[in-house]
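Asks: Pasted the sequence and its predicted model underneath.
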Amino acid sequence: MAIDPTATVHPSAVIAPEAGIGPGCLIGPFCVIGPEVTLGPGVELKSHVVIEGLTEIGEGTVVYPFASLGHAPQDLKFRGEPTRLVIGARNRIREGVTMNPGTDGGGGVTRIGDDGLFMANSHVAHDCQIGDRVILVNNVAIAGHCILEDDVIVGGLSGVHQFVRIGRGAMIGAVTMVTADVIPHGLVQGPRGVLDGLNLVGLKRRGAGKADILALRDLLGDLGHGSFRDSARERANEGTDNDYVREVLDFILGPSDRSFLAPR
């Protein structure tokens, strides 16, 4: 690997000779880049960024001061195995963010999608799978093995328990602890998070119509009686022509044995 001749590197930056620095990259002062790091075209490191391990960062991503990416996972089972952190394109990774690579026991890779915003001091732990356009607000902590689908927003100072799945378009309110799976387009609030309805703002922004929202509300009413999976199975057997309802049912009946956050 090598530093592309069109990259701009501040003289105080420390870059291992084996690292790959793509065309048009901007490496600011006092950054440290390890030998197995690959930066795609146009990646910008503002200053004081440290990147280690088998870490790939996609085109146009901007990383702000004091972010730490690719260092060993905070998992006592980790024994130095060669695992990866893969970050997609056009992400904004703000001050003090930490992202860890995967572990052998969790699939070996932590993956971040495209066009995300990771605000100051947020954390993505080992083996997480983060979708596109995800927003983590300041001081959010995502524990190991979590799945956040596309367009998820997690409010400031919130925590997500390990192995939790959060469905597409869900919104987690600030200062919330999420201990169970969250259905797509759900709205979760409260210190010990509960499902408090639908993320109506997000649904409308993504083009959901009145009929879609009414169908989802009807589904939530059915799911509030008894077991989530049993209720979802009954609704799935009845069939539906609504894509949003089908998405929620598929999520609930998917390959997971975790419980779900239920309506109040």
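Replies: Arrived safely.
Asks: C-alpha only now, for contacts and for neighbours.
Replies: OK.
Asks: the helices in the stretch 151-264 of the chain, which residues?
Replies: According to DSSP state H, counting those that start in this stretch, the stretch 151-264 of the chain carries its helices in the segments 200-205, 210-223, 228-238, 243-252.
Asks: Can you tell me which of those helices is most buried?
Replies: helix 243-252 (a mean of 19; mean count of other C-alpha atoms under 10 Å).
Asks: packing partners for it?
Replies: Counting contacts by 3 or more C-alpha pairs under 8 Å, 6 or more residues apart in numbering; DSSP states H and E, helix 243-252 packs against helix 210-223, helix 228-238.
Asks: circling back: output the helices of the stretch 151-264 of the chain as a markdown table; include the columns distance to residue 141.
Replies: Below are the helices of the stretch 151-264 of the chain laid out as a markdown table (distance: least, C-alpha to C-alpha, whole Å):
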| stretch | distance to residue 141 |
| --- | --- |
| helix 200-205 | 22 |
| helix 210-223 | 28 |
| helix 228-238 | 27 |
| helix 243-252 | 23 |
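Asks: Second structure follows, compare the two:
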Amino acid sequence: MPAFVVPRLTVVGAGPGDPELITLKGARILAEADVVLYDALSNAELLSHARPDAKKVYVGKRKGLRGYLQQEINDLIVLYARVHGHVARLKGGDPFVFGRGREEMLYAQRHGLQTDYVPGISSAVAAAGSVGIPVTHRGLSESFRVITATTTRGELSDEIYEAARAPRTTAVILMGLGQVQAIADVFCRFGGAHRPAAVIQDGTLPTARMISTTVAELPTRVAAAGIGAPAVIVIGDVVNLASAPQAADIVPELAPLYAAVA
């Protein structure tokens, strides 16, 4: 590495899956970087933005296969930056939404690297939106909360219990497929058995799949459909909007206006 190059890290949000949903800045950083470290949840098509001579290193984790430990990834960032210069760390969704992006930046800073962050579109909002489910909607949901299903100790998050007590709040649960029965049990315990619930697999991608049901039926429906990760669980009245009819059907008096502008 030339002496004048300052080792640096840019943590880049890859977006929710669709490769067109990366930001312009994210694509530019990939084109400038000397090394790209990418995860399993970042679409491999995004590597086409990288320079042909850039090193592209997979550091993700897949079920059943050994993945890099977080400390190993941290060390690779520092090593590659010191040897090659600019490291782009490509992470699925937004790196600051359960992505450990800030953790990697702080480690890099402690080891003398300059750091930057490029936000990404989070699957917490985009996966639901891609199938017509808004996380908030006037008259149905006053707020939304994004929850990781399990804590660092491997236990069901206390936030699941808080969400179950808040029927006017949309619950968006990430990394929760393995805990779907426990999640349903908690919501049922607090009177939410009949709350609308959906699971979206591969949101924003052509392979996307969705099931829409009630909380009580969710575990059975997930198992029967063979839904797999990555998937997002959404619980709340907004789920009913996924199959809502067109506006002209909802408000018949507007139908003539639609005909006039067609």
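Replies: Alright, I've got the coordinates. Just so it is clear, the model here is predicted, and its values are computed rather than measured.
Asks: Please state their TM-score.
Replies: Here the superposed chains carry a TM-score of 0.25, computed using TM-score structural alignment, normalised by the length of structure 2; 125 aligned residues with a C-alpha RMSD of 7.2 Å.
Asks: follow-up on the earlier one: which of the helices of the stretch 151-264 of structure 1 sits closest to residue 33 of structure 1?
Replies: Nearest to residue 33 of structure 1 among the helices of the stretch 151-264 of structure 1 is helix 200-205 (37.4 Å), distances taken as C-alpha to C-alpha.
Asks: Residue 180 of structure 2 against residue 223, yeah?
Replies: No. The pair residue 180 of structure 2 / residue 223 is not scored as a contact, 9.8 Å apart, by C-alpha atoms under 8 Å.
Asks: Which parts of structure 2 are strands?
Replies: Ranges of strands within structure 2 are 8-13, 35-38, 55-58, 86-91, 114-118, 143-148, 169-174, 196-201, 209-214, 231-235, based on DSSP state E.
Asks: now, of the ones you listed, which is deepest in the fold?
Replies: Comparing those by mean neighbour count (mean count of other C-alpha under 10 Å), strand 86-91 ranks first with a mean of 29.
Asks: Next, the angle from that strand to strand 114-118.
Replies: Here the directions of strand 86-91 of structure 2 and strand 114-118 differ by 40 degrees (axes from the mean of the first three to the mean of the last three C-alpha atoms, to 10 degrees).
Asks: Could you list every helix and strand that strand 86-91 of structure 2 packs against?
Replies: On a contact count with 3+ C-alpha pairs under 8 Å, 6+ apart, strand 86-91 of structure 2 meets strand 8-13, helix 24-32, strand 35-38, helix 70-84.
Asks: Format those as a markdown table; extra columns: distance to residue 160 of structure 2.
Replies: Shown next, in a markdown table, are these (distance: least, C-alpha to C-alpha, whole Å):
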| stretch | distance to residue 160 of structure 2 |
| --- | --- |
| strand 8-13 | 26 |
| helix 24-32 | 33 |
| strand 35-38 | 30 |
| helix 70-84 | 26 |
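Asks: Quick one: closest of those to residue 116 of structure 2.
Replies: Residue 116 of structure 2 sits nearest to strand 8-13 of all these, at 4.6 Å, using C-alpha to C-alpha.
Asks: picking that back up, with respect to burial, which of the helices and strands packed on strand 86-91 of structure 2 scores highest?
Replies: Mean neighbour count (mean count of other C-alpha under 10 Å) peaks for strand 8-13 among these, with a mean of 27.
Asks: Check which helices and strands it is in contact with.
Replies: Applying 3+ C-alpha pairs under 8 Å, 6+ apart, one finds that strand 8-13 of structure 2 contacts helix 24-32, helix 70-84, strand 86-91, helix 101-110, strand 114-118.
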